[in-house]
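Student: Okay, here's the prediction I keep looking at, along with the sequence it came from:
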Amino acid sequence: MSTTGNGRLPIRKRITGHRAAARTAGTRRRDDDGLPPPDEGRRWNETLSSAAVILAGVLVVVGFGFVASRAMSSHSEAPNIPVPEAPALGEVTLPSSSVSQGLIPLTSPSPSPSDSSPSPTPTTKAPPDPGALTVTSGAVPGTVDLSAEGSRDWVHWGEQSTFSLERDKKGGFAILEGAPTAPRFRHALSPQQFTWTGGDPVDHTDGTTTGIRTCGKGNGFSISAPAGDTTRTLKLYVGIISGKGRLSAELTTGSASASTTLQQKDGTFHTAVFTLRYRAPKDGKITLRWNTDDAFGTGCGGVALQAATLR
């Protein structure tokens, strides 16, 4: 080995030799202390890490198997796990778990609207109003003032001739006679008298016993007057001789009707007044038919007509 001029070793060689000696001494010291060399320690750490990873994998597999086993056993028997009591919501409180542990109570299904709603009440149509009509008969007073009695209208038959008709000037032709269907005759057989004022074509009279009549079965007279929803009164002054007469009345609006009879078998002239009270469901007419139902003997038996009033 070469040296420098002052008898020392070169610096490079000196350092290198020192480090080599130190490494040699270090190796020797670890060997002497029982510690593994650095390369062996690194290999040992790698071995422990691999073992830890394998152990963790084994634990995961075992845990998964345990959980799966518990899950499968839950199908056969539900665990008796108490259900926590639900908090109140506003004014409504959910059922407590003490009622049935592990089960959620289900409320009954609400009935459908068709089940809860009442069945509609069947509507019944009210029957049509038939109106009202009554007829009564009575005796005729000795004197009848037609203008005083007939506030709406009045008429008298036969004062001047067989076909004459005296009536109230202001009556508006409320009382009307239908067309004659049989021969008629003027008579003056009435035991009562009829008076009036304000008539046409005869203005007034102090009293008359005249009228008209027919002969034979089936013959007679037809009369009509206004009808409405207020009750009205129609009076018809009639007579009968040697026969049986029938008065029939009905409403043109409505179904109310009425009838009555009057009979006189001998040749005496018998009189009567028919009073009809009536009301119709709406404006219409009342129609009357005064006919001979039967005639007795060989003479001129049948019905007669004197006067009528309306109020």
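Tutor: Here it is on my side, so go on.

Student: from here on, contacts and neighbour counts on C-alpha atoms
Tutor: Fine.

Student: Could you say which helix or strand holds the closest residue to residue 201 other than its chain neighbours?
Tutor: Nearest in space to residue 201, with sequence neighbours left out and distances taken as C-alpha to C-alpha, 6 or more residues apart in numbering, is residue 166 at 6.0 Å. Assigned by DSSP states H and E, residue 166 belongs to strand 165-168.

Student: Same check on residue 293?
Tutor: Here residue 293 is assigned to strand 284-295, by DSSP H and E.

Student: give the contact list for the residue nearest to residue 201.
Tutor: 155-159, 199-202 (C-alpha atoms under 8 Å, 6 or more residues apart in numbering).

Student: ranking the residues you listed by neighbours, who comes first?
Tutor: The most neighbours of any of these, using other C-alpha atoms under 10 Å, belong to residue 155, which has 27 neighbours.

Student: Next up, the contacts around it.
Tutor: Taking C-alpha under 8 Å, 6+ apart, one finds 146, 165-168, 175, 307-309 in contact with residue 155.

Student: change it to 6 Å
Tutor: Applying C-alpha atoms under 6 Å, 6 or more residues apart in numbering, we find residue 155 in contact with 166-167, 307-308.

Student: before we move on, what about residue 139?
Tutor: Per C-alpha under 6 Å, 6+ apart, neighbours of residue 139: residue 272.

Student: need the longest helix for the chain.
Tutor: helix 38-76 (DSSP state H).

Student: Pasting the second one now:
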Amino acid sequence: MADDDVTRASIGGAHRQRPVAAASSPPYGADPARPIPSRSDLRRSARARQRRRWAIHGLIAVVCAAALVAYVNSEFGPGPDDGAAGRDGVPAGVNRPSGLPGADGRDPGTAPVSPGLRPRQRPPSPTPAPPTPSQSASPAAPPVLSVARSDVPDEVDLSAVGSRDWVHWGLKGPDSPVRMRGGSGEIRDEGGTGERDDWDVNQETFRWRGGTPVESSDGTPVGVYTCGAGSGFTLAVTGDGDLRTVHLYAGIWMAKGRLDARLSTGGPTRTVRIEDPHTSQSADFTIRFQVPPGARLVLTWTAEEVFTEDCGGVGIQALALS
């Protein structure tokens, strides 16, 4: 009886006591001897894996960069002759000024280059345009010379006719002409042959303003003359390249007068004659000329023939330039 109670108690206690769980099998692939990691262990493991990934990425970047450099060097690297160094150990062509020859005798036209890179190929020089024919200076105008004769007006205003310069002879004596004050000075008395004298019986009168040494005249018939065949006057007018007009007021007394006009540069000449065997005669010789600056018009007024022994000859009163 007692044994039955003991047996029931054991069985009842066995029903009340939690049965011990049988040891389960470890997960597939897990090490049964490794302890289960904690959360901190998991975090450390994750960080380690991240660092390994970064290291792998960095290594990949380095490898790619090295491959890129190798590619660039293979495509654009120096040729067989570009690696030669200069005498100073610097690769030839480095930091060479583009306009001066290098120490190694390179072409001065080679532009500076960077080490390890091939110099950029220079484009071909453009074909020079054919030279434009230079415009030659216009040829100098040919000399101009013409002579015309007309009668002298009763009164001549030298200030009006000689806007550039004028000269009057006789008022101050045979060797002291009156000139335009402030004139161009281009009229020159070159002398002549025979002795000069003044006279005051001309039929025409001459007036002026702004003269020197005589300031003005309201009309004077005075002039100068020479006697005898071959006597006469030589006058010159300097040119400036422009066309100029000269008025020579001259006359004869019982003679044949000859006016010769020539240019100091050579070229055309002109000759005009007037003649009166009985009395006096005057003329306005209008000469138009053009010569280079500095060249001259030369006038020679000569008694070619006289018809009296009583001082037949030629005379002049004035010359005006415009």
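Tutor: Cool, got the structure. A quick note: this is a predicted structure, and the numbers were derived from the prediction, not measured.

Student: Now distance to residue 184 of the first structure too, for the contacts of residue 155 of the first structure, in TSV please.
Tutor: TSV is the format used below for the contacts of residue 155 of the first structure (distance: C-alpha to C-alpha, whole Å):
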residue	distance to residue 184 of the first structure
166	17
167	19
307	15
308	18
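
Student: How are the helices of the second structure distributed by residue range?
Tutor: 2-16, 39-76, 158-161.

Student: Check those helices for me and report the most buried one.
Tutor: helix 158-161 (a mean of 18; mean count of other C-alpha atoms under 10 Å).

Student: Give the aligned range of it in the first structure.
Tutor: Aligned by TM-score structural alignment, helix 158-161 of the second structure falls on residues 146-149 of the first structure.

Student: Run the chain-centre distance for that stretch.
Tutor: With C-alpha atoms, centre = their mean, to the nearest Å as the basis, stretch 146-149 of the first structure stands 52 Å off its chain's centre.

Student: mean shift between that stretch and the second structure?
Tutor: Once fitted to the second structure, stretch 146-149 of the first structure is off its aligned match by 0.8 Å on average (mean C-alpha distance after the TM-score superposition for the first structure).

Student: who's in contact with that stretch?
Tutor: Identification of contacts with stretch 146-149 of the first structure by C-alpha under 6 Å, 6+ apart yields residue 196.

Student: that older thread, measure the aligned partner of the residue nearest to residue 201 of the first structure in the second structure to residue 197 of the second structure for me?
Tutor: Aligned counterpart of residue 166 of the first structure in the second structure: residue 178 (TM-score structural alignment). The gap separating residue 178 of the second structure from residue 197 of the second structure is 15 Å, by C-alpha to C-alpha, to the nearest Å.

Student: Include distance to residue 279 of the second structure when you put the helices of the second structure into TSV, please.
Tutor: Converted to TSV, those look like this (distance: least, C-alpha to C-alpha, whole Å):
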stretch	distance to residue 279 of the second structure
helix 2-16	189
helix 39-76	110
helix 158-161	26
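
Student: Could you work out which of the ones you listed reaches nearest to residue 233 of the second structure?
Tutor: Residue 233 of the second structure lies closest, by C-alpha to C-alpha, to one member of the helices of the second structure: helix 158-161, at 20.1 Å.

Student: Quick check: the aligned residue for residue 270 of the second structure in the first structure?
Tutor: Using TM-score structural alignment, residue 270 of the second structure pairs with residue 258 in the first structure.

Student: quick one: the strands in the stretch 51-200 of the second structure?
Tutor: Taking DSSP state E, counting those that start in this stretch as the test, the strands found in the stretch 51-200 of the second structure are 144-150, 155-157, 165-170, 173-180, 187-193, 197-199.
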